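[1] need the 3D shape of this:
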Amino acid sequence: MAAASVRGMSSVHRLRPVWVEERSTGADLAARPVQPTLDEVGTPLHEVTFVVVDLETTGGTPADCEITEIGAVKVRGGQVLGEFQTLVDPGGPVPPYIQVLTGITTSMLVGAPRIEQVLPSFLEFAHDAVLVAHNASFDIGFLKAAAARTGHPWPGNRVVDTVRLARRVVLRDEAPNHKLSTLAGLFRASVTPDHRALSDARATVDVLHALLGRLAPLGVTHLEDLATATDPVPSDVRRKRGLADHLPDGPGVYLFRGPREEVLYVGTSTTSVRTRVRSYFTSAEKRRRMTEMVRVATRVDAVACATPLEARVRELRLIAEHAPRYNRRSRHPERMPWVRLTSEPYPRLSVVRDVRDEPGAAYLGPFGSVQAARLAVEALHESYPVRQCTRRLPLVPAADASACALAEMGRCGAPCTGGQGAAAYAEVVADVRAGMLGDPAPVARAHARRIRELSAQERYEEAVTVRERLTAYLRGAARVQRFDPVARTAELVAARRDEEGGWEIVLVRHGRLAGTARVDRRTDPVPTIETLRATGEHVEAPVAPATAAHPEETDLLLAWLDQPGVRLVAVSDAWTCPVRGAQGVGDAATAVAAVQLLAPDRWSGADALLTGGAAPVVAPAPRTA
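    Down below sits the predicted model:
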C-alpha cells in the first residue's frame, strides 16, 4: 500500500530545489546536494538526436502536389549517426519547371517506391528524434499530409525550423536573406545546397550547428529552450532561464529573490512550478513589471506543496509576510476594514480596522478598501434611520443638546435630545443588526425604490452611485455571513476526489488552513485523516466574525468547500448560515431579481442600472448548511 503524503501547515517544509537554501521561513539551512534527473534540468542540446530532413516535391502545396524525394541526416552531439535518401514515385509526371529546378525528371522516378512504402521507413528512422527543416512548415506539412492519406498516425515529433532560428540571430548586415543557400555560404557549410534532398539536408545540418552556437550565449542550451528560442525576448532575460532548472515539477510556490536576498515576487503554480517559472523568460510574459523583476532577480526558491489549494494559501501568506514590491495584491491584510455597529447606549455605524470582543457589537465585511466600507455604511444609513453622528451619546441627553439637520429631515429620531427613547432606538438598532447579519431584503427594497425614482428623473449617474452602495453592502454582508460560522468552527475536515481517483484532504481550523494531504486511490484515507488531525497546525480561536487567517485565505477555503464533490468528514461545531441571508443574493444583479419578487409592482429602467447593463437574473435559492 502506498504511503500517504501528509503535510501540516505549521511544519517547515523541505524545499525541493537542488542546491538551494531554504529561506521561506527566514531560516538559513544548509543545502543538500541531490543528483537532479533529466526531467528536472532539461535535456542538453548535445544529447538531443536531430533528424534534419529536406523534401523535393512536384509543387508548393500538399493538397495537389506530391513528394518526389526525401533526404534526411540523423545527428547527435555534432556527429552524423545515419542518413536516409530515396526517390519517391509521385504517381504522375514532374512539371517541367520542377525538373529544371531540381534536376529530377519523370523518367528518374520510374520504378521508385510510392510514398506509402517510403513513409514507414522514414518514420522509423526519425523515431523519438527532433525533426529539423529549413522552412519546416513546408516539409513537415507534406509529410503530415502523406501520413494522413496513407493512414499512418503522425508521431508528433518536436519540430525546429532553422529559418526562424536564423531570423533570431542572423542580422541583415550579415546576410541579405535567410535562404538556405545564403546561410550555407555565410557559415561555410561543407555541402552546397543544390535542390536535391540529401544535399540540402546535409547543408542544413551545418547551418543548424552554426545557429545553435550563436544561440548558446543567449541562454539556449537545452532542448526545452528551443521551443521559445525564436521569441522576441531580451537576451539578458533569456540567459536567466537556468534559474528554473531545479524547481519542482508539481504544485507549489516560487519566490524570486534579488541581490540582497530580498523577495521581489511571490507566485504560485497549481501544476508545475518549473514550467510556470520558465514562462517568465519567454515571450509569453508580456508584463513590463515582470520583465523588470526578472532582470533584477538572482535566484528563484520554491516551496513544494501537497495540493493546489495549499499552494494558493502559501502564496497569500508569503506575500503578506514579505510584502514583495512586484506583487500588487494582498500585501496589507491588516488594512482590510470592517463596518461595526457599536456597543453603546445609542449604537452607531463606523469603519474600523479590527474586530473586538464587545458584547452587542455587530460587524460587516471585511472589505477590500475603506471606500467600499463607507459605501456599505451609506447603504445602511439610506435604509435605516440610525444616527450618523460620531460622538458617544449618554443614556440621558444633556439639557443643552440640539438636534442635527438629519433629525429635521426625518432621517434620525434625535436620541441626542431625547426625541427618541432608548427602547424605540433599540428597535431601529435591531433592524440594522438584522440587515447586517440576516435578511438583506429591506436594504435591497430601499435601494430599488431610490433607483426607480432617480431613473424616472433621468438622473442616471446618481442611480449608479446607489447601485454601487447596494453592491458594496451585499458583498460585505455575504462575506460576514460566511466568515462567522467558519470562524467559530474549531475544526473542519473535508475531502474531494482528485482527477486520478485519489483524495485531496483539507483540515480547516477557525477559517485557517491547518493542514492538507493527498492519498492515491489505492490508499485508505482514514489513517491519513487521523494523522492530519493529530499533526495539523494549532490555531487559536479568533474573535468572530474575523477568522484566524487572511480574509482572502478564508475566501479560498470557502470556495474550495463549495466545489462539487467535496465531502464533509468531520465538523466540530454547528456550521450554518441564514436561510434568507445575503449569500442568496450575492451581488446587485441577483438583488434585482430578489426585489422584483418582493415588490412585483411597476418596474422601471432600474434593473439595467442594478446589473450594470445586464438583464436581471433569477435569484438563487438560499443556501443552508
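[2] when you work out contacts or count neighbours from here on, use the C-alpha atoms and nothing else.
    OK.
[3] how far away is Val6 from Pro366?
    32 Å (Cα to Cα, to the nearest Å).
[4] likewise for Glu315?
    Distance from Glu315 to Pro366, by Cα to Cα: 20 Å.
[5] show me which of those two is the more surrounded one.
    The neighbour comparison of Glu315 against Pro366 (other Cα atoms under 10 Å) goes to Pro366, with 29 against 23.
[6] and the gap between the spatially closest residue to that one that is not a sequence neighbour and Glu382?
    Nearest residue to Pro366 in three dimensions, chain neighbours excluded: Trp338, at 4.8 Å (Cα to Cα, 6 or more residues apart in numbering). Noted for Trp338: a distance of 18 Å to Glu382, by Cα to Cα.
[7] try Ser181
    Ser181 sits 79 Å away from Glu382, taking Cα to Cα as the criterion.
[8] one step back: who has more neighbours, Trp338 and Glu382?
    Neighbours were counted for Trp338 and for Glu382 using other Cα under 10 Å; Trp338 has more, 28 against 18.
[9] for the comparison step, fold the sequence that follows:
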Amino acid sequence: MIGSPLGPLLRRHRGAGSAQATIDDLGTPLTGVTFVVVDLETTGGSAQTDAITEIGAVKVRGGEVVGEFGTLVDPGRAIPPFISVLTGITSTMVATAPRIEAVLPHFLEFARGAVLVAHNAPFDVGFLKAACAAAGTGWPPAAVVDTAVLARRLLTRDEVPNCKLGTLAPFFSASTTPTHRALDDARATVDVLHGLLERLGPLGVTSLEELTGLTRQVDPERRRKRHLAEHVPHGPGVYVFRGPGDEPLYVGTSTDLRSRVRSYFTAGEQRSRMTEMVGLAQRVESLPCAHDLEAAVRELRLISQHKPRYNRRSRFPERVLWVRLTDEPFPRLSVVRRVVPGTGTFLGPFADRRAADAAVAAVHDAVPLRQCGGRLVPSPTHPGCALAGMGRCGAPCTGAQSREEYAATAEVFATAVSADPGRLCAPLLARVDRLAGLGRFEDAAVLRDRVAVLVRALRRRQRLALLAEVPELTLARPDGAGGWALSVIRRGRLVAAGVAVRGTPVRTHLQLLKATAETVTAPAGELAASVEETELVLRWMEKPGTRLVEVTGTLACRVPGTGGLRGFLERVDAGRSARDPFGERDGGGPTRARPDRVRGAGGRGRRAALASPV
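    Okay, here's the model as predicted:
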C-alpha cells in the first residue's frame, strides 16, 4: 500500500479474506517451547565473590525430557565447611573437575534457543551471567521463567505454606527429591514446572509470552487497555499508537501485527518509555502491508513524516551529512547536509559529524587537497601555508600547482567515489602497515579507523548508485505459502507492492501493480527515495531466494568497486575485539551479547550487484 492508489489493489492481491484466528496465533504456543531447567550449587550466595561448584540442567519439550547436563565445577578455591555439609560437595570432589571457563561453552550450547527455567532464577542466572562476564563470553538473550515466582502467583497459602522447592516437590508428587545437588534439584524443578503449567490451562494461558508475563507485575492501567488491540489483524504491516489528540506517539512494524500490538499490554514490555507511551495511547491504527519490505518502508516514511516522540531510534533524513568535493577551479572538501546535483562530488551519507570528519581526515592524509576556505586566486606573492611546507598541499595559492595539476589530484577522490578507490586507499593502507611495523600501534589504530570509515562510506555510496541509475526494477520473493511477494522499484524507491497468491499468474499481477504504481520525479541518475529506504530495498534484494523479474536500464556494479577492500574491513572488525588490533586471529569473532535485528561485497561483473553489491 505504498501510495494511495494501492489499497484496493493489494486487497485483491492478498487473496481471499481472512481466516478465523486460532489460540496459537496469540503467541508462541507452550506445546512447542523447549525449556532448560537449571540448578546450581555454589560456594556462597554472592555472584560477585563466590563461585559455581556444580551445574545441573534438564531439557524438556512437550512434557518429555529430551536431554540432561550435569557436571561438578572446580571453583578455584576451598569450599566452606557449612556448604559441604549442605550440599555434600567437598573440595576433594571438585579437585579434578573442569573449571567454569571450560564448562560454560558446553552449557550454553546445551541451552541454546531454549527458555531458561530455575527456582529462584535471579540466583542461578546471576551466577551464570557473572561467570560469562569473567570468561569474556557474551550472555545469550533468553526468556527466563522463575518457578518460585510462578508458584506464588498460582498457589495459595491453604495449599502450601511456602514456595520453597522442598515444599513444592512433594506437593506436585515429584519423582525426584531435592537434595541440594544440582541435577537432582533440576529434575525436581521439572516436575514442579509441569505441575504449574497444568494450572495455567484453565486460566487461558497457552503462550510463552503470557507465561513470562505472569512472573512480572503488570500495570493495571496497561492491562485495561488491551482492548486497543482487538481490531488489529494478523499479518505484516505497520502499527501506529495515537494519543489524546490523535497525534502519532509511536510507529512500529511487525510480521504479525496482532501479536506485536498485544505484547505492549503485557508484562513482557518493560521499557519505561513504552509504558509511558501506552499510558497516553487512545487508539492503535493498523496498516496491513503486502510483505515485510512494504511494512519497513511505510514505517520509515511515517517516522520521517510525523517524527513521533517515542521513536527514539527514528531515522531522520535531514540529520545525515555528506562530504562534498566542491565544483570550482581548485575544489576542496566540505561537510554539508544536502546533496545538490551538479554542485560537486558527494560522498556519504554519514550518521554524524564525527564520522564525516574522520573520512575527510583520511582523504587529506591520502591526497594533498587544499584545506583553506573560500575561493582561491593563485598569486606568486602569496606566502603559502604550513601544510604546503609539510608537503600536504600542492600550494595552488602560490601558483606552484597549476589548475590542471590540481584537477588530477582532485580526480583521485572523484574516481574513488564513482568506481575505483584504489589510488585513494592504497597509500593509506600502506601507511597503516608501516606504523604498525614501527610499533606505533596507537597511531596506526587511529589511521586504520579513519580509513575504515572512508571505505564504508565509499561502499555505501556505490551501493546506492546501483539503484539510482535503474529507472525500474521488479523483484519477487517466495511468500512461504506457494505464492510470490512482489516489489516494483523506481530509482531506488518502492512504488508498488503486492502478493501473487499460489496458483495465480505472476505476470498479470505485475502489470496491475505497474499500472497503479507511484510515479517518481527524480532526475536520471538520482535517488527518488531517502537513503534509508533505498538501503532497505537493497537488503531485501540481497536476501536468498529473491528473483530479478524485470529491469529497465542497466543494473551493474561499478568496477573494481570496493570489493577488494572487504578483507580490510573484516580485519578491522576482528581487530577491535582483540587485545592486539594488528595481531592474527585464529578463530571466529566474539560471542554476541544479543542477536542482529533484522529483525544482518564487491562484485566484479555487470550482474554481480544482485548477489553481493559492493
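[10] quick TM-score on the pair, please.
    Scored against TM-score structural alignment, normalised by the length of the second structure, the superposed chains reach a TM-score of 0.63; 439 aligned residues with a Cα RMSD of 4.2 Å.
[11] and Gly545 of the second structure, what does it touch?
    Gly545 of the second structure makes contacts with Arg477, Pro478, as judged by Cα atoms under 8 Å, 6 or more residues apart in numbering.
[12] hmm, 10 Å instead?
    Ala476, Arg477, Pro478 (Cα atoms under 10 Å, 6 or more residues apart in numbering).
[13] now the residue of the first structure most remote from its centre: closest residue in space that isn't a chain neighbour?
    Centroid-distance maximum for the first structure: Ala399 at 62.0 Å, with Cα atoms, centre = their mean. With sequence-adjacent residues excluded and distances taken as Cα to Cα, 6+ apart, Ala399 of the first structure is closest to Thr417, at 7.9 Å.
[14] count the residues that sit near the one you found.
    If you count neighbours by other Cα under 10 Å, Thr417 of the first structure ends up with 18.
[15] need the counterpart of Ala295 of the second structure in the first structure.
    Taking TM-score structural alignment, Ala295 of the second structure has Ala311 as its aligned residue in the first structure.
[16] what's the closest non-adjacent residue to that match?
    Spatial nearest neighbour of Ala311 of the first structure, chain neighbours left out: Gly252 (4.8 Å); criterion: Cα to Cα, 6+ apart.
[17] would you confirm that that neighbour contacts Cys305?
    Yes. Under the criterion of Cα atoms under 10 Å, Gly252 of the first structure makes contact with Cys305 at 4.7 Å.
[18] now for those two: what residues contact both?
    Leu15, Arg16, Ser269, Thr270, Ala311, Arg312, Arg314.
[19] okay, the residues you listed in JSON lines with secondary structure next?
    Formatted as JSON lines, these follow (DSSP: H, G, I helix; E, B strand; the rest coil):
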{"residue": "Leu15", "secondary structure": "coil"}
{"residue": "Arg16", "secondary structure": "coil"}
{"residue": "Ser269", "secondary structure": "strand"}
{"residue": "Thr270", "secondary structure": "coil"}
{"residue": "Ala311", "secondary structure": "helix"}
{"residue": "Arg312", "secondary structure": "helix"}
{"residue": "Arg314", "secondary structure": "helix"}
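[20] what's the farthest-apart pair in those?
    Within those, Arg16 and Arg312 form the most distant pair, 17.4 Å apart (Cα to Cα).
[21] circling back: neighbour-wise, which of the shared contacts of Gly252 and Cys305 of the first structure leads?
    Busiest of those [other Cα under 10 Å] is Arg314, holding 24 neighbours.
[22] which ones are touching that residue?
    With contact taken as Cα under 10 Å, 6+ apart, Arg314 of the first structure is in contact with 9, 24, 252-254, 266-268, 303, 305, 308, 320, 513, 553.
[23] from those, list just the buried residues.
    Using 16 or more other Cα atoms under 10 Å as the burial test, those include 9, 24, 252-254, 266-268, 303, 305, 308, 320, 513, 553 as buried.
[24] dump these into JSON lines; add distance to Leu223 of the first structure and secondary structure as well.
    Shown next, in JSON lines, are those (distance: Cα to Cα, whole Å; DSSP: H, G, I helix; E, B strand; the rest coil):
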{"residue": "Met9", "distance to Leu223 of the first structure": "37", "secondary structure": "coil"}
{"residue": "Ser24", "distance to Leu223 of the first structure": "31", "secondary structure": "coil"}
{"residue": "Gly252", "distance to Leu223 of the first structure": "24", "secondary structure": "strand"}
{"residue": "Val253", "distance to Leu223 of the first structure": "25", "secondary structure": "strand"}
{"residue": "Tyr254", "distance to Leu223 of the first structure": "23", "secondary structure": "strand"}
{"residue": "Val266", "distance to Leu223 of the first structure": "27", "secondary structure": "strand"}
{"residue": "Gly267", "distance to Leu223 of the first structure": "25", "secondary structure": "strand"}
{"residue": "Thr268", "distance to Leu223 of the first structure": "25", "secondary structure": "strand"}
{"residue": "Val303", "distance to Leu223 of the first structure": "26", "secondary structure": "strand"}
{"residue": "Cys305", "distance to Leu223 of the first structure": "27", "secondary structure": "coil"}
{"residue": "Pro308", "distance to Leu223 of the first structure": "28", "secondary structure": "helix"}
{"residue": "Ala320", "distance to Leu223 of the first structure": "37", "secondary structure": "helix"}
{"residue": "Leu513", "distance to Leu223 of the first structure": "39", "secondary structure": "strand"}
{"residue": "Glu553", "distance to Leu223 of the first structure": "38", "secondary structure": "helix"}
